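> sequence? don't have it. structure:
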């Protein structure tokens, strides 16, 4: 049985000739907080762009000896990844990538994702070398786990001034993204930035959005408060050093 948000394959020629679907093979089954963001193919392989717990990933699919095999493309983690182009009658493919510390860039491969090289990038606006981007989760009032990102100095020893940002509306997902002004004026000074993926947004599809609509709007506020409490619990900030924006 095919499930929503899954990816399946069948023999198109057999379907056209006989009118029967025949056997249907599963390439990718729906998984908790994992969704398909896009697909593209080269001559021999299929590339699937995934959103895995608000982090972009790409897997490459290849059919050998009548079976599908999947393996991840070795792209950077904790970022926003997309498939920029795929040569349908060749083997070249390129990917877009950005995260909190990396300007938007194009990563190119001439051999179906086996060898990767960054060929183009926007200029860096701040020194990211002493900084680290991490992902954590906070437990909201009703038990729902709320993912959030933290960008701070790698050698942070104690609480620092921290800006917590959230949105939670209109099915808009808050994804990792580069911001030069924030880096130059906030992070370079040793401060921390937190981005909360609260309900009401689009990080995990329509249900995540609908969970904070109308009479359920309090869920979004509870999620935001839970992230704030978790940031303090981890020693990233104190209540008095934490600022909020949304």
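That came through fine. Model, not experiment: these values are computed from the prediction. Residues are numbered from 1 along each chain as shown.
> please make it C-alpha for all contacts and neighbour counts, starting now.
Will do.
> now do the helix ranked longest in the chain: which elements does it pack against?
Scanning the chain for the longest helix, with DSSP state H as the assignment, gives helix 218-233. Packing partners of helix 218-233 (3 or more CA pairs under 8 Å, 6 or more residues apart in numbering; DSSP states H and E): strand 131-139, strand 145-153.
> ranges for the helices of this structure?
12-18, 180-185, 206-210, 218-233.
> tell me which residues of the longest one are tucked away?
The reference is to helix 218-233. Neighbour-count burial for helix 218-233 flags 219-232 (criterion: 16 or more other CA atoms under 10 Å).
> next, the one to line up against it:
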């Protein structure tokens, strides 16, 4: 929740809600950059990002939809000192078939974010050609929908051997990431 300092000091208590968590929506992180608040959150384990700019009466919301939106994505300010931030952010993105990469984005680019510059990328340690990452939901015994990610051949028929690992209890999510040994020893050989 937010309120202008002047309004608060004058006795005002009309707070504005910028982010509301929900059953399938959880806040991951937030930080300030160039006078703007950037938040990172998950919806069904899918990363989403928004930028809020304070105004005289209300905040302006901008969905950062050109940032990577699959796998595990972390965003932070390029400059450690808030007063030096100029809108540039670093993004570390990976998914089960894409190795980690470090990207640079400019949040002040208009109308959309500037094309990212790849600063560094880890090597590909297994052949991911022909593989796809899909999202599904399992139904627990108490009828709770549990989101999960599956990696396997694009033309899979469901007969492949399956390696399953997960943890999502007590607000801790296991997000999909690039796992070289699993890719080399399992997925590359036809497993899912």
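Sure thing, it's come through. Here the structure is a predicted model, which is why all the values come from computation and not from measurement.
> care to give me the TM-score?
After superposition, the two chains reach a TM-score of 0.83 (TM-score structural alignment, normalised by the length of the second structure), with 183 aligned residues with a CA RMSD of 2.3 Å.
> buried deepest among the helices and strands packed on helix 218-233 of the first structure, which one?
Compared across these, strand 145-153 shows the largest average neighbour count, a mean of 21 (mean count of other CA atoms under 10 Å).
> over in the second structure, find the residue span that one aligns onto.
Aligning strand 145-153 of the first structure against the second structure (TM-score structural alignment) gives residues 145-153.
> average gap between that stretch and the first structure?
Superposed on the first structure, stretch 145-153 of the second structure shows a mean distance to its aligned partners of 0.9 Å (mean CA distance after the TM-score superposition for the first structure).
> so the longest helix of the first structure matches what in the second structure?
Per TM-score structural alignment, helix 218-233 of the first structure has no counterpart in the second structure.
> and stretch 23-41 of the first structure, by the same measure?
Stretch 23-41 of the first structure covers residues 14-32 of the second structure once aligned (TM-score structural alignment).
> what about that stretch, start to end distance?
22 Å (CA to CA, to the nearest Å).
> pull out the buried residues from stretch 71-78 of the first structure.
Buried residues in stretch 71-78 of the first structure (16+ other CA under 10 Å): 73, 75, 78.
> quick one: residues contacting the alignment partner in the second structure of the first one.
Okay, so that is residue 73 of the first structure. Under the alignment (TM-score structural alignment), residue 73 of the first structure maps onto residue 65 of the second structure. For residue 65 of the second structure, the contacting residues are 48, 49, by CA atoms under 8 Å, 6 or more residues apart in numbering.
> gap between residue 65 of the second structure and residue 162 of the second structure?
33 Å.
> likewise for residue 18 of the second structure?
Residue 18 of the second structure is 41 Å from residue 162 of the second structure, by CA to CA.
> before we move on, what about residue 39 of the second structure?
Residue 39 of the second structure is 35 Å from residue 162 of the second structure, by CA to CA.
> which of the two has more neighbours?
A direct count of neighbours by other CA atoms under 10 Å for residue 39 of the second structure and residue 162 places residue 39 higher, at 22 against 15.
> which residue packs closest to that one, ignoring adjacent ones?
Counting by CA to CA, 6 or more residues apart in numbering, residue 39 of the second structure lies nearest to residue 30, which is 4.2 Å off, once chain neighbours are set aside.
> count the neighbours of that neighbour for me.
16.
> that one contacts residue 37, correct?
Yes - with contact defined as CA atoms under 8 Å, residue 30 of the second structure reaches residue 37; the gap is 7.0 Å.
> list the contacts for the residue nearest the centre of the second structure?
What sits nearest the mean C-alpha location of the second structure, by CA atoms, centre = their mean, is residue 47, with 2.7 Å. By CA under 8 Å, 6+ apart, the contact set of residue 47 of the second structure is 40, 41, 68, 69, 70, 71, 72, 73.
> residue in the first structure matching it?
Match for residue 47 of the second structure (TM-score structural alignment): residue 56.
> how close does that match get to residue 221 of the first structure?
26 Å.
> do residue 85 of the first structure as well
On the measure of CA to CA, residue 85 of the first structure and residue 221 of the first structure end up 39 Å apart.
> before we move on, the earlier item: from residue 175 of the second structure, how far off is the residue nearest to the centre of the second structure?
Residue 47 of the second structure is 10 Å from residue 175 of the second structure, by CA to CA.
> do the same with residue 167 of the second structure
9 Å.
> so the two - more neighbours on which side?
It is residue 175, of residue 167 of the second structure and residue 175, that has more neighbours when counted by other CA under 10 Å, with 19 against 10.
> so that one touches residue 72, yeah?
Yes - when contacts are counted by CA under 8 Å, residue 175 of the second structure is listed as touching residue 72 (5.9 Å).
> residue 113 of the first structure: what's its closest spatial neighbour, skipping adjacent residues?
Excluding its sequence neighbours, the residue lying closest to residue 113 of the first structure (CA to CA, 6+ apart) is residue 73, at 6.3 Å.
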